[in-house]
Every structure is written in C-alpha cells, then in structure tokens.
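Asks: build the 3D model from these lines:
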Amino acid sequence: MNDQNQSTSFFAAPVPDWVDPFDWTGLTPGAPTDGVNFLLTETQVLIEGDVVHFFVRSASKAASPAGVTRIAPVSITFDPLLEKIALHRVAVWRDGQMIDRTRIEDFDLLRREKGLERRVYDGRLTADMILPDVRPSDTVELCYSIIQRHPVVKGMIDLRPDLGWSVACGMTRYRLVCEQGRELTIIEYNKPPLPDVQEGEGRISRTWTTQDTAGSTFENYTPPGTSQVPSLHIADRKTWADIADLYRPGYETEQAIPADLLATLDAIKADSPADEASQVMNALRLVQRDVRYLAFSMGVGGLVPRQLEAIWSNRLGDCKDKSLLLTRCLQYLGIDAAPALVNSYLEQRVGALVPCAYAFDHCIVDVRLDGETYFLTRPCMSNRAPSAHLSL
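Replies: Prediction:
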C-alpha cells in the first residue's frame, strides 16, 4: 500500500477525550495459558451519529519464553473502505517501566484474504508488527481506536461483547457511550455483572467489568448461537420491518436488465408461456450456469449487492448478487419474487434474536407461485448441481 493511503487509514493519534481512563498496571495476572498471562481486555464504544468509535486496549504478560513468541507480534485488522485506525500506544512494560514502541513506520500493512480459497474477497488489511527485544516477564500493551462509518448500517447498534473467555483474564472491561434517551435492548447471557451507569452532558455511559475470571470450559455439541460465557447482545430497539427498511435500498429491483439478458429471458418465456414453474427453473439454471460465484465483500459489498449491469457483464457474483439478478429475471417474467435475507447458521432460530442489523449472512430468493411460497436457496450453485436442488 502506498504511503498516502497508509497515512489516511492507519495513523498515530492520542487517546480521544471521550475515553474513560483506567490504570491497568496494578492488575493481578491469572493462571497462564500457553505461556501468557492475559491481564486486560478492554473495549469502549461511542456511537456518534452514523460514526461508531471503538477504543480497544489489551495487555498480556509473557510468563515463559513460549509466551514471548505469542505476545511479540501485534496486529490490527480493519476494512479500509469503512474504517480507519488511530494507533495510540504500543509499549513493552519491564520492571514497572514503559518502553514506548509506538512507531507507525514499524508496521506492515498486509492484505491476507483469508477466504481466498473459497472465492471470498473482503479487502481487509492487517497492520502487523513484530516487537523487538521482548523478554520473559515483559508485558505488551496495545491500544488503538477503530473509527467506523458504514453507509448501510448508519450507526445502528448491534454489539455482542463477551465478558468471559476460554483463558483466565485479570480484567475484562466493556463500556458503551451513546446519547441519552436512545432506546436499547440489552440481552444478558450467563449472568454478566450489572453495569455501572453514568449520565451527563447529554450522554449515558454503561460499563460492564469482570475481574480475575478463570478460563471457561466449553461444552461440545451445543445448539448454534449458544453462548457459554457471560456475554451481552446490545441493539437499538427496532422491529424486523425497521431492519428490512435498512437494507431495502440496496436491493431495489427496478434496475434495467441488460439487453442481451432480456433476449434470453424472452426465449425462456416463449418456450413455456403458460408454465411459470418451468420459467422459474430455467431462470434459476441460467443464473447458476452463467454467473460464477465470487464474493466481493469489500466495504458495503459485504451487506448489499452490486449493480445488475456489473453482475451480468462480468458473469461474477456472490449470493446477494445472484439472488438480486434472479429476482429481477423472475419479475421480468411476471413472477412474484423478492430477495430474502437469512442466517445460514441459526436458520429458523434467527427469529429468537432481537431485531438487529447484523442478523443475516446469506441471501436467497422468495418466490410466490400458484398461491404457494418457495425459497430458492441455490442460486449460487453451479450448473453441476443435481436436479433435486432445482425442484420446487
């Protein structure tokens, strides 16, 4: 990445004034895990209009040479199209003295693309640094802010912090700051502590703190979405209709269909003018066969589809793109269809969640045919999909 882009998306800055200061240096380390004592995990969140500020701080102590290997690399991952990183401090603490290592130029910005083999590109960057001269009994402190502006979610709250871990931790601290009067739904799991609530200057602050927690032992084969540590789900008090309205502009289907695709759809209509089920199947096969799966999840692409012209001309798209294309094809054929957002992990259990912005991870097509509702869940399949996947 060039220096100009690096300076605008990843830069050094002091801790912002809204952050509640806290001296962690007196915390007692818990039992080490793989040579590391985890002293502090802290997140503070400020909702300010459509901008969300995340202040993040961690402190980990090397209890052995193996622990040095684990804590010497420090990294921060972010989406440069939606987020900026303000680096506040990287420090090594030794015998009560701080050795400041806060040097932006010592970081490398890497684009790792963990989903590359699955043809999923998210464009996220990792700012990575290997700290020099870290020794057993040293503590590494990392402190930074993420400034996020998402044009789709627009500052809507959907936060799911854990207050316990699989490892022992000296302190976990989570603070949320927003304007007074903002209506929130806060769901508690596994008896988290009560928050410390402070009000003033038009804002309300809630802080949850756990201290000297032992590592949790997780059970196997629990139902999807089950939390096994003290945790929270914090969301704006909305309805599912509100969430649908949030995403609807990105899925509007009045876009013009490319001319060469229109000719193919006219042929589908002519082949079976009175058989809408056959038209649905032929349109589905068309999208499966001619549009290869490739997910462009950079920036807003993780939540809304691209334009029809781009999807069809490139013959590439993810579940959102292919579902939107199929929906528009079916509507042109006179068939009642719409994109439908779903949660592929929770499935029907998604309804048990409070209405929230990040409830969905997949898109399918809802088709109404002869008074019945069908869900076409396979627009992303290739033309090698067995016929059972195509039956209504």
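Asks: going by C-alpha atoms from here, please, whenever you check contacts or count neighbours.
Replies: Will do.
Asks: ok but Ala244 is inside a helix, no?
Replies: Yes - inclusion of Ala244 in a helix is indicated when DSSP: H, G, I helix; E, B strand; the rest coil is applied.
Asks: what is the neighbour count of it?
Replies: For Ala244, the neighbour count with other CA atoms under 10 Å is 14.
Asks: distance check, it against Phe375.
Replies: Distance of Ala244 to Phe375, given as CA to CA, to the nearest Å: 18 Å.
Asks: so Phe10 is in contact with Leu87, correct?
Replies: Yes - between Phe10 and Leu87 a contact is recorded at 7.3 Å, counting by CA atoms under 8 Å.
Asks: between the two, what contacts are shared?
Replies: Ile104 (CA atoms under 8 Å, 6 or more residues apart in numbering).
Asks: now do the SS call for Ile47.
Replies: Assignment for Ile47 (three-state DSSP): strand.
Asks: need the contact list for it.
Replies: Here Ile47 is in contact with 53, 155, 157, 177-179 (criterion: CA under 8 Å, 6+ apart).
Asks: narrow these to those in strands?
Replies: Using DSSP state E, the subset of the contacts of Ile47 located in strands is 53, 177-179.
Asks: structure for this one too, so we can compare:
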Amino acid sequence: MLVLSLLLILTPAIAPAQKVNTSPAPAWLVPFTPDLSKKPNAKNISDGYYLLLLEEQRHAELKSNYQHFIRQIISEAGIQNGSEISVDYDPQYEKLTFHKIVIHRDGKEINRLPGAAFKLLQKEQDLSRFIYSGTYTAYLILEDVRKGDQIEYAYSINGDNPIFNGKLDSRIYFVAYEPIVNYYKNLIVSPQRQIRFKRYNNAAAPLQKSWNGLTVYEWNKVDVRETDNTNFVPSWYNPFTYVQVSEYPSWKEVAQWGMKVNQTPAPGPLLAGKIAAFKKAANGNPATYLLQALRFVQDDIRYMGIEMGEYSHRPNNPDRVLAQRFGDCKDKALLLCTILRANNIVADMAYVNTDLREAVSEILPSPNAFNHAIVHAVLNNKVYWLDGTMSYQRGSLADLCEPDYGRALVVTDTTTQLTPVIPTTRGKIAVREIFTLPDDANKDGKLEVVTTYHRDDADAQRAELAGTSMKDKEKSYLAFYKKLYGDVVIRDSITTRDSVAGNTIYVNESYLVHDIWKNDSSSNKLLFTTNAQSFYDALSFISDDKRKIPVSIRYPYDLDYQIILHTPVKWSLDQTPLHLQNEYYTFDYTATIKEQQVILSYHFKTFSDHIPVKFIPQYVKDLKKMNEVTSMDLTWNPGTAAARHPDGKGNWLAIVLALLFAGVFAGLAFIFYKHSVTPAGETPESLPIGGGLVLLAIGLVFTPMGEITGICKMAVFDYSYWISISDRQDLGNITVVQLFLIMEMMVNIFMLAYSILLAVLFFQRRDTFPFALATFYFIATVFIYADNSLNHYLFKTEKPKDIFNINSILWPLLRMAIWVPYLLISQRGKNTFTMPYRPPQG
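Replies: A predicted model of the protein is given here:
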C-alpha cells in the first residue's frame, strides 16, 4: 500500500515531463559513415535479427547522448524479437527526443516517427527492494514489420543528474551477445577537461582527434561473445571489455564531494527530543547510547528509498527521515551520524560497494564507485562499522560483526584514500544431525536436528525467520531431508529460541524416517547412507581444473557440523581423518566411535570470498577429497531374532568356553596352592595379619569382584555383537578378530582365578603369597598393555590419553612398587607369610 500511495502522490509531479519529443538529428554530431553493405557471419545470429549499426555519440559539454541503431530482420523470429523500441530515462533531469524511426523495405523508406504512439511506463524495477527512482521507459510497438526489413531509429537524451555538477563519471562497454556489423562510439569533451581513462580486460585505447575546437575520443571495436553461463562467479568479477572515464583525480576529491552532499542543519525539535531521550536512557554510558541509537535506526526507521533526481545520492534531512519513519541507506546513515555526533561520538558517513567490496580500490575514483552508505564510528579508540539497514541485528557492542564490505570511503575533510573494513568478529553455525537407527528394518528411524547460529549468522537467520512463515519453513526443511533420506515426516514442529543478549539463535527439528534401513541387494544386508549435505551446500563444486575465471566461495563462513548416529550394535570405523588448510579455507573431517555411537565431524571455514585461478587445480583436487567423506555407508546383517533383539540370549559359544577355561584355571590354581617354599617338615611361626597389610587385604577382597564385573560386561558374550563382527568390512580378517575376543576373555578368566587364589593365599598367610602377588602384578601390566594395543590395532580405537584411566598399566605397576618391597623388606611382611602347605589330615 505504501508503494501504491507513493506512486499516486508522485505521479502528478512527474506527469508534465512525461513526453517524447521529436526533432531533426543534432547539428553537433561527428560525421560517421557506416558500411551498410557488410554482413555478419550467419552462424552467430540467434534472435532472427542483427545490428547493422550501433552508433553512440556523447557530447559532455552539451550534456547530450545520441544513439543511432539499424536492425536487420532476417526471419520470422526477428519480427517477434526486434519489432519493439524501448528507451529508459529519468524525466527529473533528462529529456528524451526521437530524431528518426524509419523502416527500409525494398529500397523505400517508411517514416514511422510522425505517428509513433509511445507508451510511457514507470520502470521501477527496484520496487521489490523498496526503492523508487522515478525512471520511465518510452515503449513503442512497431506495426507491419516484415522479414527483410531494416528498422532504423535514432534519439537523444539530454541532461544529467545535477548532483554531480557536470563532472564526467561513466563506463563505456564494448561487449555484445549478437553480431554488430558497424560499431562506433565517441566522447566529445572540451580540451580543458582533465579526464582519466582506465581500460579493463584488454579494452582498446580510444582514437583521439580534434574537431570544432573540441577533443573527440573514438572507439570502433566491439567484443562479441557467447553468453556466459559460468557458475560460482564472485560478485566483483567483471569479464567484460570496458573503459572507465572519470574526472575525479583522487579519492580525496570524491570525499569532498560527499561532504557537500551530506551537509545537514542542526537537529530540529523532533530529533532533538529523541536525542535527549537516548541520553537519559543511556545514563552517561556512550556505548549504551551508541547501541540504542543503532537499534532505533535499524528497527524503527523502515527501509524505503525515494531516489528521484539528485536524491539518488543526496540524503534527506534527518528530521524528515525521523518524521516519516522511513529512508534508504544514506538517509539512515546520516540520521545515525547526527544522533551519535550529538553525544560527542565520532561518526561519519562511509561509502561502500557491496558487490565490488575490496575490488573497488582497483577502479578510478568516482562517486559512482559505491552503491551503499554506512557509518564509521569511533568510541574509546575502537572503530565500529555500523549499517543502519541491518534490521534484526542483536548482541552487545563488543560482539558486533563488521560487514563484509572490503573497502570504504569515509566522508571527512581529511580523507585521502579508501579505508579497509577489517573483519575481526565473525559468526558461526553449528549443526548437529542426530540419527537413531532402529534394531529392526521394519521400525522407523529418528532424526533430531539442532542448529545454532552465532552473531552475524544469527542476524541473518533472525531476518529470515521474521520474513518466512513457520509453515513454509517446515515445508522447506522437510523437502531438504526428503531429498536426502526418502520417506521423512515431521515428528514435532520446528521450535526456535532467540538469545538476544548473546545474539544466538537455536533451531530444533524432529523427524521420523520410514524405512531408514535399505536392503542392499548385492550383499543381502541392510544399508544406511549418511549425507553431509549441510557442509556440501557451503562449497562451490566445480570439476574443470582448467577454468580461467575465479570461483566464488561463501565468506565469511564457519561451519561446525556433526552427524551423530545411535546404532543398534557396537561399530568400529576404518575412516582416515582429512585435514586441508590453505590461505583460502580450512577443512577437517574425523570419524569417532563411542560404544554404539558413531560421530562424523566436519569443520569448514573460509578466509576469502573466492578461489583465484592459480589455485583452482588444487581446489578441484581438494573438492574430490572432501566429496569422498561427505557420505558414509553403514551395512548391518541383523541375522536371527536374537541378533535383532540383543537382550534375547547370549553367545553360548563364549559361555561354554568361559566355563571350560574357568575349570582349567581352577585346577591350575589348586596345583599352585599345594606348592610351598618352606622345606617340608618345618613349621615356622607366623604373625597375624595387621598394620599396613589391612589395606592390602581390602584390595585383595575386592579384586575378584572387579574381575567378575568386567567379565560379565565383555562384548564377546553378546550374541548380536558376535554376529555383527561378520558384517564389519573394516576389521580385516574376521577370524583373527574373533580369536582375539576369545583370548581376551580367556585371560580375564585366568586373572579372576588368579585373584581368588591370591586372596586365599593371603588370608592363610602362605609362604608362596609374595611371589604370587608380584607375578600377578607383572602379568596384569603386560596384559593391559597388550590388550590396549591390540584393541587399537584391530578396532581402530583411541589409545587412552588419561594415564589414570582404569585400563592404564600405571595401577598394577604402582601397586607392585608399593606392596612387593613392603613384603620383602618389612619385618611384618617377612614374618607374616611363612606358612607352608599342609595337606588335610585324613
């Protein structure tokens, strides 16, 4: 409604200028005679017509731009595509005059200018971005156009934007996608003008000559090229052939122009009242004042630009912007500057180019080098780049992220060059996709997604959430996971939580995945494939390592992404970590396992907005490596019902072997029990157990209990785990792995029998106890070291990093270092364990 109201209000003011004038061709034209007998290569004609002539002459002193075209219609497609004439102009300061509209047919000229019925259409292609420029299109539909006709027309646009005071600042392009047979462009200037040229992409230098006391620069070559369909091109990359013309000698002069354009009177009553309210609320804290002023301009002054005439570059008075509660980027920037300066905060307008970014420094100085205005503020010797158009920006002043604008022209009377906008604070995105895989192919899987956005990524997400219904959001997210995992349905609605103070947004999703296990016909097993799509979407995937233009990548970008799989059985992985790092990006991938949980971790961070041509071959190689780890297959053979339901029964093979081993080791323990060190017949005296031996007694009592607990928890007794080993392609020789599990179980039963024997020997104060204890500790040390090493080798498990881990060799070594010397050196130790074996009296 606002836009419609503006159109209704502003249209009467423009209506008198909405007129297409007619006149003969201007007398100031430099003579140019085209060769109308020339023809283009027919293979290059695609729309059914070509340009027999393109002539453009610009007289800078008269502020007049003359255009002259001849279209040659060669087919019915050309009649459809080439029978309209349209010219864009701004009636605020430009006058459109047509000099000729003629159809050449069979050697005759049909003059269509006298009866031309132009339609004047409001162009306003930027209304979707809430910008009203007041431009119009003069549109003419030619009648009775036939195959073979030549359509010739010429017009002039007189006038230029008064905001530039007649200074030259333009770009002349020499590129076309259709054949142009005769091509001519010129620029006519006074010899007193100090103009500068800069040529891009091998543009030809102009031919210079004098004519009627003026200087004429001429070009007569055009670069005809195929349509560029290359993807992932940086916004600042311009492959076209063109020349920049500028009359501004330096950035200092552009800044001085900006100072004049952005002058404003002292705040009026309305703005002064608002400033006083800000000061009162800030209570003397300038940081609080700055932040609340920024939030007000961002959130309470809506974005809307009426950029007619000189107001394309001149901001409106801040009092007016406050009263109407809308404005464009320069209106918001000047309003914010005025509010900050009122509290003695250094604040200046700053011009940036959101497309060129840092590349703006490579072009000639000019006001048209920029397309956006922000604020450069200094508080407590810290620089802040403040963008009044960034609604939904939150967080503290310390966490404010600098916008990625590369270079800025700070509008002050001391500015001489562009200032880098250096990003020091960046956002981050953390994604956790948590899958619960069922223990039955007929059960549904679950997917929980938790995404956390920090700082400027939270700002962007907050704006997206504000402009999108939750219904559409859920529909979009669901489509994303359906594409990856098939039959996915929403389990619970999306929930969001916005931590405004910390500028963090949390988004939670919950899904059910039907038929999450797929039947792998080649192996007759169940298959689930992960897809790291969140990471995948952050990259610009190309395959041409001979590409000759840079590749855009998302910057700034920091993604911490994990896929967490809760599996029905224990898994192990044979996944090699991947680490890539260079001056443009870093990428890390690791896969870890914790019991029945598999964690795939990705981290991707960029340091540049593009990959230069010289690095593209390496980038293509890195992409292949990254692509190899963006998905992973998990295969599983549930086997019998017991395998599908792990608690159904144990592994009877392991149980029987355990009982057998227990019997053998019990017999060996009994044999050792009857062994004595003391010569037969001697009966030495023995002290009762006391002193420090009480602590050893406690340990010996609890050691068998710990051994029993550990044996009961061993995976070898779980039938589902035993069966699943056969599905583990990453384990190599399965027989060796199963044999290791049996041997591990056997040694644990041996240690159980040994620990019971030790307790018996201790409490009977047997003379063999000290030797048996030392041997036990030695065997325990060797076993723990060997078991950890083999587990790491066979199952690729992590080696314990904590030296105090329960499975560390430190504990038996420590106990041996304490108790063995005590038993051998202390008098109580020597006099306690002296009893020989005494056979039972029959």
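Asks: now the contacts of Ile47 of structure 1 in TSV, with neighbour count and distance to Leu125 of structure 1?
Replies: Formatted as TSV, those follow (neighbours: other CA atoms under 10 Å; distance: CA to CA, whole Å):
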residue	neighbour count	distance to Leu125 of structure 1
His53	22	18
Gly155	20	22
Ile157	21	24
Val177	21	27
Cys178	19	28
Glu179	17	31
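Asks: relative to Thr207 of structure 1, which of those is nearest.
Replies: The closest of the contacts of Ile47 of structure 1 to Thr207 of structure 1 turns out to be Val177 (CA to CA; 8.8 Å).
Asks: ok, back up a step: state the pair within the contacts of Ile47 of structure 1 that is farthest apart.
Replies: Spanning the widest gap among the contacts of Ile47 of structure 1 are His53 and Glu179, at 13.6 Å by CA to CA.
Asks: quick one: the helices in the stretch 101-250 of structure 1?
Replies: 240-247 (DSSP state H, counting those that start in this stretch).
Asks: same check on the stretch 251-400 of structure 2?
Replies: 251-261, 269-282, 286-299, 318-324, 329-341.
Asks: contacts for the last one, please.
Replies: The set of residues external to helix 329-341 of structure 2 that reach it, using CA under 8 Å, 6+ apart, is 262, 267, 275, 289-290, 293-294, 297-298, 301, 303, 305, 313-319, 321-322, 346-349, 372-375, 387-389.
Asks: now the angle from it to helix 286-299?
Replies: Angle, helix 329-341 of structure 2 to helix 286-299, by axes from the mean of the first three to the mean of the last three CA atoms, to 10 degrees: 160 degrees.
Asks: residues of helix 329-341 of structure 2 that come out buried?
Replies: Using 16 or more other CA atoms under 10 Å as the test for burial, helix 329-341 of structure 2 gives 329-340.
Asks: any chance of the residues you listed in JSON lines, plus distance to Leu113 of structure 2?
Replies: JSON lines is the format used below for the buried residues of helix 329-341 of structure 2 (distance: CA to CA, whole Å):
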{"residue": "Cys329", "distance to Leu113 of structure 2": "42"}
{"residue": "Lys330", "distance to Leu113 of structure 2": "42"}
{"residue": "Asp331", "distance to Leu113 of structure 2": "43"}
{"residue": "Lys332", "distance to Leu113 of structure 2": "46"}
{"residue": "Ala333", "distance to Leu113 of structure 2": "47"}
{"residue": "Leu334", "distance to Leu113 of structure 2": "47"}
{"residue": "Leu335", "distance to Leu113 of structure 2": "49"}
{"residue": "Leu336", "distance to Leu113 of structure 2": "51"}
{"residue": "Cys337", "distance to Leu113 of structure 2": "52"}
{"residue": "Thr338", "distance to Leu113 of structure 2": "53"}
{"residue": "Ile339", "distance to Leu113 of structure 2": "55"}
{"residue": "Leu340", "distance to Leu113 of structure 2": "57"}
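Asks: out of these, which is nearest to Ser601 of structure 2?
Replies: Among those, Cys329 lies closest to Ser601 of structure 2 (CA to CA), at 40.8 Å.
Asks: identify the residue of structure 1 aligned to the closest one.
Replies: Aligned by TM-score structural alignment, Cys329 of structure 2 pairs with Cys319 of structure 1.
Asks: strands of the stretch 551-700 of structure 2, start to end?
Replies: Remark: strands assigned in the stretch 551-700 of structure 2 by DSSP state E, counting those that start in this stretch are 551-552, 558-566, 578-581, 585-594, 597-606, 610-611, 631-636.
Asks: what's the closest of those to Thr495 of structure 2?
Replies: Nearest of these (CA to CA): strand 558-566, 19.5 Å.
Asks: just checking, what packs against the closest one?
Replies: If contacts are counted by 3 or more CA pairs under 8 Å, 6 or more residues apart in numbering; DSSP states H and E, strand 558-566 of structure 2 sits against strand 428-436, helix 533-536, strand 597-606.
Asks: can you count the residues close to the counterpart of Ser137 of structure 1 in structure 2?
Replies: Pairing criterion TM-score structural alignment: the partner of Ser137 of structure 1 within structure 2 is identified as Gly148. The local packing of Gly148 of structure 2 (other CA under 10 Å) involves 18 other residues.
Asks: how about Phe10 of structure 1?
Replies: Phe10 of structure 1: 21 surrounding residues under other CA under 10 Å.
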